[in-house]
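S.K.: any chance you can model this:
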Amino acid sequence: MNTTWAPAEQPDSFAFDDESEAEIVNVLKKYPEERKASAVMPLLYVAQRQMGRVTGSAWIPLAAMDDIARRLEMAPIRVYEVASFYTMFNTKPIGRYHLQVCTTTPCWLRGSDAVTEACRKATGIHHFGETSADGLFTLTEVECLGACANAPILQVDDDYYEDMDGPRTEALIADLRAGRKPEAGPTINRMCSAPEGGRKTLLETSASSPDQK
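M.R.: This is a model prediction of the structure:
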């Protein structure tokens, strides 16, 4: 559960921009009119992405939740419940870059402690849930990200950086601080979740018999 609920200071109003409105139209097409409340999670994402795009801090103000409740004909408390339950929704302002370290067993065994320490060293953040003094980074501990074969994983905003270690984490944060965002994915010599350096099995192709089609 997301235990960091809405901060005291909230914007007075919120309005979806044209880009978000177009996205909302496409989302609502997926649901029957009588089931449109099922779109609450996609619309929360739309609001969060807009805040990140417009303000540099991807979070969901109460005014945005109220707008979503009105559009979906839901009681506002129902939207608040969803937003506060799932940790991927940010209900208070965060840094420009959201550093999310997976610390569950596969990532921990593969060195997530070193990734966490590198994040702290490079940002000046002492504890999970804090934002750096310059406002650029927020550090969060997350549960399994589903990419265990490429552990340890550092998720930055919506992108996975895989096979991380301390030095690679510090280098990534230095790039982000300089306004550069490296390509996401494996950070070692591998494609997707294939072995490092290329595949190790099925290296030979058997010759087909002359009469084989």
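
S.K.: from now on I want contacts and neighbour counts done on CA atoms only, so please keep to that.
M.R.: Fine.

S.K.: my guess is Leu172 contacts Glu183. True?
M.R.: No. Leu172 is not in contact with Glu183 according to Cα atoms under 8 Å; the separation is 10.1 Å.

S.K.: Proceed likewise with the subsequent sequence, for comparison:
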Amino acid sequence: MTVFLSLGQRPEEPGPPITGPAAYPPEVAARLADDAARIVARYPQARSALLPLLHLVQSEDGCLTPAGIAFCAGRLGLTDAEVTAVATFYSMYRRTPTGDYLVGVCTNTLCAIMGGDEILDALQDQLGVHAGQTTGDGRITLEHIECNAACDYAPVVMVNWEFFDNQTPASARDLVDALRGGTPVTPTRGAPLCTFRETSRTLAGLADPRAVTNPGGTGEATLAGLRVARANGMAAPDADSTKESASEPDPSITEAADSTRDEPAPAPESAAPPPVNGSQP
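M.R.: As a prediction, this is how the structure comes out:
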């Protein structure tokens, strides 16, 4: 059986990996340099500041551009290629212009079976765009996202990486209508919602002047496993007993390991495994 693998950019990413202006205007470069100096000063080695600096330049352009790549490289003594290699590895750095609100629908297994796929379909119809595209008014960029560790509140929609839990197609449609219309919306927990560029500045490590109005905390769904454990008399092992057992390995395991320590590794089997479903190897 022949399998073809398509390598390269995702289909929704048109053109070269990073496009746009090659350099910032002097006044923009000077402003970014002041912010970058504050960020870099926090790290013993300047190059450790690369990830926050990428967020900083993303806050300027709404995505990464050659100007942002060159700025980061110049500040950290790296090459453009080294910065690009890091920037294109992480999905949190956008390669195409992003709207005011990056709306992500989790379509990993649990969210999908709880309705995530239906939510994504509903939003694509509502907004008239496919995942990876931005609405014509520049307000919303829609995408499907990987797990964001909120499975206990599935299905989850994230807006600029703030949580909107237990969504339905109807509630998700109401959410994007409010975003497009300028109506304030409140995340389930975390900081008040702001634009994508403002979020990027916060992720760069610059001070967020807003107060956290939705601290959230541990909810009932998160505590379900703990309630079941207590109802069944289950408890974690005592820390002292765990340390004691770890310091005294099973003698039979130690003897077995010692008996084979100097033996050569087994040779590969000469017989090929049988074909699967009648296919030829």
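
S.K.: next, the TM-score between them, please.
M.R.: Overlay of the two chains. TM-score (TM-score structural alignment, normalised by the length of structure 1): 0.76; 185 aligned residues with a Cα RMSD of 2.6 Å.

S.K.: hmm, back to that, more neighbours: which of Leu172 and Glu183 of structure 1?
M.R.: More crowded of Leu172 of structure 1 and Glu183, by other Cα atoms under 10 Å: Leu172, with 20 against 10.

S.K.: now for that one: what does it line up with in structure 2?
M.R.: Matched by TM-score structural alignment, Leu172 of structure 1 corresponds to Leu175 in structure 2.

S.K.: so which bits of the longest helix along structure 2 are buried?
M.R.: What stands out as the longest helix in structure 2, according to DSSP state H, is helix 26-40. Buried residues in helix 26-40 of structure 2, defined by neighbour count with 16 or more other Cα atoms under 10 Å: Leu32, Asp35, Ala36, Ile39, Val40.

S.K.: please enumerate the helices of structure 1.
M.R.: Per DSSP H, structure 1 carries helices over the ranges 18-28, 40-55, 62-72, 76-85, 105-109, 112-123, 166-177.

S.K.: out of those helices, flag the one nearest Pro152 of structure 1.
M.R.: Counting by Cα to Cα, Pro152 of structure 1 lies closest to helix 105-109 out of those; the figure is 4.2 Å.

S.K.: in structure 2, what residues pair with the closest one?
M.R.: Under the alignment (TM-score structural alignment), helix 105-109 of structure 1 falls on residues 109-113 in structure 2.

S.K.: just how off-centre is the matching stretch within its chain?
M.R.: In terms of Cα atoms, centre = their mean, to the nearest Å, the centre of stretch 109-113 of structure 2 is found 17 Å from the chain centre.

S.K.: likewise stretch 171-189 of structure 1?
M.R.: So, by Cα atoms, centre = their mean, the centroid of stretch 171-189 of structure 1 is 15 Å from its chain's centroid.

S.K.: contacts for it?
M.R.: For stretch 171-189 of structure 1, the surrounding residues in contact (Cα atoms under 8 Å, 6 or more residues apart in numbering) are 97, 119, 122-123, 136, 150, 159-164, 168, 192-193, 196-198.

S.K.: give the buried residues for the match of helix 105-109 of structure 1.
M.R.: Leu110, Cys111, Ala112.

S.K.: ok, the first one to Ser259 of structure 2 distance?
M.R.: I take that to be Leu110 of structure 2. Distance, Leu110 of structure 2 to Ser259 of structure 2, by Cα to Cα, to the nearest Å: 46 Å.

S.K.: try the second one
M.R.: Between Cys111 of structure 2 and Ser259 of structure 2 the computed distance is 49 Å (Cα to Cα).

S.K.: need the residues that contact stretch 124-138 of structure 1.
M.R.: Under the contact criterion Cα under 8 Å, 6+ apart, stretch 124-138 of structure 1 has outside partners 94-99, 119-120, 123, 139-141, 177.

S.K.: max pairwise distance over the residues you listed: which two?
M.R.: For the contacts of stretch 124-138 of structure 1, the maximum inter-member distance is 20.4 Å, found between Glu141 and Arg177 (Cα to Cα).

S.K.: which ones are touching the aligned residue in structure 2 for Tyr31 of structure 1?
M.R.: Mapped onto structure 2 by TM-score structural alignment, Tyr31 of structure 1 lines up with Tyr43. Contact analysis of Tyr43 of structure 2 by Cα under 8 Å, 6+ apart lists Ala49.

S.K.: need the counterpart of Leu127 of structure 2 in structure 1.
M.R.: Under the alignment (TM-score structural alignment), Leu127 of structure 2 maps onto Thr123 of structure 1.

S.K.: just give me the neighbour total for that match.
M.R.: 22.

S.K.: what residues are up against it?
M.R.: Thr123 of structure 1 sits next to Ser132, Phe137, Ile173 when contact means Cα under 8 Å, 6+ apart.

S.K.: do the same with Phe85 of structure 1
M.R.: Per Cα under 8 Å, 6+ apart, neighbours of Phe85 of structure 1: Met1, Asn2, Thr3.

S.K.: name the member of these with the most neighbours.
M.R.: Highest neighbour count within the contacts of Phe85 of structure 1: Asn2, with 15 neighbours (other Cα under 10 Å).

S.K.: do I have it right that that one meets Thr87?
M.R.: Yes. Counting by Cα under 8 Å, Asn2 of structure 1 touches Thr87, with 4.8 Å between them.

S.K.: quick one: the match of Tyr31 of structure 1 and Gly74 of structure 2, what's the gap?
M.R.: Using Cα to Cα, Tyr43 of structure 2 is found at 16 Å from Gly74 of structure 2.
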